[in-house]
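sequence and predicted structure are below.
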Amino acid sequence: MATPIDKLTPTDPRVQHHTYTIPSSPHNTTYHYLVADPPPGTPATGTALLIHGFPDLSFGWRYQVPQLTAQGLRVVVPDLPGFGRTDAPADLAAYSYKRVVEDLLAIVRHVQGRGEGEEVEKFVLGGHDWGGAVAWRFALWYPGVLRCVFSLQFEGTEVEEAIVGREKIRAVLCAMFGGRREDRQEVFGVAQGLRTDLVEPEKIGESPLLSREEMDFYADEYVKNGMRGPLCWYKTQKINFDEERPLLAEGRTTVTVPSLMVMATRDAALPPAMSAKMDELCTDLVKREVNASHWALWETAADTNKHISEFLEGILKGQPLKASI
């Protein structure tokens, strides 16, 4: 019998909940984030920042946080703007990659006890889904603060207007996390998106990937902002394009920090083929695969953690912590 993988619970005493209002944010955004310290007696090796995607929360990294703290890392995991207990600003500019990168850097600086403008200690960066997109941009905008980066790879208002109330939100999340209708009709798919007419809570089964307690936690967190905030991430293409033009103009289009890409072979949303040319855009890239769907963080937690831990072993032993911006 396989050894159960350690994971956080929604009320886990190993994490502390914090909030921080970003001093430099024009939106006055207050972030909620988790901090988990290494177990007593474990030599400290630095800081790790983990970034979640959609439809997820900081809690989505529950299988990875204990593994990383066991490697001596202090782990910081925020809820992104629009998600969970972080603010959901009305201005779409608050959800751009560059804005969020700068916000997250401010959070790390705060956690490390650095004043605004002071250099941070270099840190490990991980992302999944939208968090992966943010992580790669982070590596382009601020490579000097990173020890390494690893990643696992609905426009309009109809969804946010149709999916209102805890039970409907919970049903949507169940469907996106693998729950099925009793008549087997597909509520959500990559090709057709979300079928709002099929979101009938009484007909959608539980997710096979989360316990009932975990699913209830997600529903309770999502009901705080509804679906509007999370869906803002799908409406920022023009803002991101305009903000990232300087990167192209300056030729800063290559990730130069050590990088790991873990590809899920059964991910319909982000198939492995999408990473085929990453070697041309990353100067120090390691690729690994896991036999999983989009939710590799949970579905193949042991294999995913193994790839991340092996990648980090050399980084944590041999790389200096001094940052340069």
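Structure's in. What do you need?

please make it C-alpha for all contacts and neighbour counts, starting now.
Fine.

pull the residues that contact stretch 293-300.
By C-alpha atoms under 8 Å, 6 or more residues apart in numbering, the surrounding residues in contact with stretch 293-300 are 60-61, 63-64, 152-153, 177, 209, 264-270, 290-292, 304.

let's bring in a second model and compare:
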Amino acid sequence: MSNPAAQAEPWTHHEAVVNEVRLHWVQAGEGPLMVLLHGFPEFWYGWRKQIPALAAAGYRVVAPDLRGYNQSDKPAGIRPYRVQSRVDDVAALIRHLGAERAHVVAHDWGGIVAWWLAMVHPERIDRLAILNAPHPRAFSREIRRNPRQMMASWYAGFFQLPALPEAALRARDYRMLRGIFRAESVRPGAFSGEDIRRYRNAAAQPGALTAMLNYYRAAVRYPPPPTRTIPHPTLLIWGVRDQALTLELTEGLEPWVPNLRIERIPEASHWVASEYPDRVNALLTGFFGPAGG
């Protein structure tokens, strides 16, 4: 029997094995391929306010659950979550979808994947848009010289511990995880109770919480390859009230990303796409232009 609620969704659900992992994604629209990459602790649903608008602009919009998240596979151990594996997942997904290249929009850990995808597989990207995810060179610079960034990144050190971070995030029905979306800096109403329930349920799937935290653990244990200049037209959208990532991360990027445009939104937090979807959607459609144009 069909599910009426699923029929009402403005996207369809798909899955396939790519790069030796089964990935789940949602898809909407027709036209040039656009891939949306979520961050921690979200899943494809983090783009719920962008998918319809970008599909209406004439794009085939695909938003996957990255490996370890929600309905995608959750390989055991830390090594499967190193940056190269996640980058290869996205490159393989683009090929699986029948495209040579795609526009890529990404946030947080998805943004880290996208920065590296542009460096490691530049042939797979047309244009790139990043939301509140630091360029690797900028983050390395600021974590060394900026005490504010060092303090803001405390949680990444905590996540290196075995088992304890999982227990803390799971405690009291995932109270800490749910609180991430209701921090003081977050615009009221950006996340509904249903939104937070979905994030809680995705994190509660067997193996998901450890897999999500293994992104942080793998980043320390398995350093990525050397950085390269990113030639693609790139848009960086930055919520200035981000409590985990300082504004200095948006400065001095031109030597590494020479074709860069930066849009800072002073009143937005880390969750800029959920807080100010109309503004973000307008920036994205303006940057990518009319499909086929």
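Thanks, I have the structure now. The model shown is predicted, which means the values in this text are computed figures rather than measured ones.

how close are the two chains, by TM-score?
Here the TM-score for the pair of chains, by TM-score structural alignment, normalised by the length of the second structure, is 0.81; 258 aligned residues with a C-alpha RMSD of 2.2 Å.

that older thread, list buried residues within the contacts of stretch 293-300 of the first structure.
The neighbour-count criterion (16 or more other C-alpha atoms under 10 Å) marks 60-61, 63-64, 152-153, 177, 264-267, 270, 290, 292, 304 among those as buried.

now the strands: where do they sit in the second structure?
Secondary structure of the second structure, counting by DSSP state E: strands at 12-18, 21-28, 33-37, 60-64, 102-107, 125-131, 234-239, 260-265.

residue 5 of the second structure is nearest to which of these?
strand 12-18 (11.8 Å; C-alpha to C-alpha).

next, the buried residues of that closest one.
residue 18.

now that strand against strand 21-28, angle please.
150 degrees (axes from the mean of the first three to the mean of the last three C-alpha atoms, to 10 degrees).

from the contact counts, what lies against strand 12-18 of the second structure?
strand 21-28, helix 83-96 (3 or more C-alpha pairs under 8 Å, 6 or more residues apart in numbering; DSSP states H and E).

that strand: how far from the chain's middle?
18 Å (C-alpha atoms, centre = their mean, to the nearest Å).

same deal with stretch 90-109 of the second structure?
12 Å.

and stretch 180-193 of the second structure, by the same measure?
Using C-alpha atoms, centre = their mean, the offset of stretch 180-193 of the second structure from its chain centre is 18 Å.

and stretch 307-314 of the first structure, by the same measure?
19 Å.

any buried residues in that stretch, and which?
Counting neighbours by 16+ other C-alpha under 10 Å, stretch 307-314 of the first structure gives 307, 308, 309, 311, 312 as buried.

just the ones of these in helices?
307, 308, 309, 311, 312 (DSSP state H).

residue 247 of the first structure - how many residues pack around it?
With neighbours defined by other C-alpha atoms under 10 Å, the count for residue 247 of the first structure comes to 14.

separation between the closest residue to it other than its chain neighbours and residue 150 of the first structure?
With sequence-adjacent residues excluded and distances taken as C-alpha to C-alpha, 6 or more residues apart in numbering, residue 247 of the first structure is closest to residue 253, at 6.4 Å. In this view, residue 253 of the first structure and residue 150 of the first structure are 17 Å apart by C-alpha to C-alpha, to the nearest Å.

one more: residue 143 of the first structure?
On the measure of C-alpha to C-alpha, residue 143 of the first structure and residue 150 of the first structure end up 13 Å apart.

which one of these two has more residues nearby?
Neighbours were tallied for residue 143 of the first structure and for residue 150 using other C-alpha under 10 Å; the higher tally belongs to residue 150 (26 against 20).

widest-spaced pair of the ones in helices among the buried residues of stretch 307-314 of the first structure?
307 and 312 (8.7 Å).

so what's the most centrally placed residue in the first structure closest to, chain neighbours aside?
By C-alpha atoms, centre = their mean, the first structure has its centre lying nearest to residue 52, at 1.4 Å. Nearest residue to residue 52 of the first structure in three dimensions, chain neighbours excluded: residue 131, at 4.7 Å (C-alpha to C-alpha, 6+ apart).

what residue of the second structure matches up with the one you found?
Under the alignment (TM-score structural alignment), residue 131 of the first structure pairs with residue 110 of the second structure.

mind listing the helices for the first structure?
Under DSSP H, the first structure gives helices at 65-70, 97-111, 130-141, 158-162, 166-176, 212-222, 228-231, 237-249, 296-299, 301-318.

just tell me which of these ends up closest to residue 122 of the first structure.
helix 97-111 (9.7 Å).

in the second structure, which residue range corresponds to that closest one?
Counting by TM-score structural alignment, helix 97-111 of the first structure corresponds to residues 83-97.

what's the matching stretch in contact with?
In contact with stretch 83-97 of the second structure (C-alpha under 8 Å, 6+ apart) are residues 18-19, 21, 66-67, 100-102, 113-114, 116-117, 120-121, 124, 218-219, 224.

in the second structure, point out the residues matching stretch 258-276 of the first structure.
Counting by TM-score structural alignment, stretch 258-276 of the first structure corresponds to 233-251 in the second structure.

gap between the matching stretch and the chain center?
On C-alpha atoms, centre = their mean, the centre of stretch 233-251 of the second structure falls 14 Å from that of its chain.

that stretch: end-to-end distance?
17 Å.

stretch 72-82 of the first structure too?
One end of stretch 72-82 of the first structure to the other measures 30 Å (C-alpha to C-alpha).

do you know how far the spatially closest residue to residue 265 of the second structure that is not a sequence neighbour is from residue 274 of the second structure?
In space, and not counting its chain neighbours, residue 265 of the second structure is closest to residue 239: 5.0 Å by C-alpha to C-alpha, 6+ apart. Distance of residue 239 of the second structure to residue 274 of the second structure, given as C-alpha to C-alpha: 11 Å.
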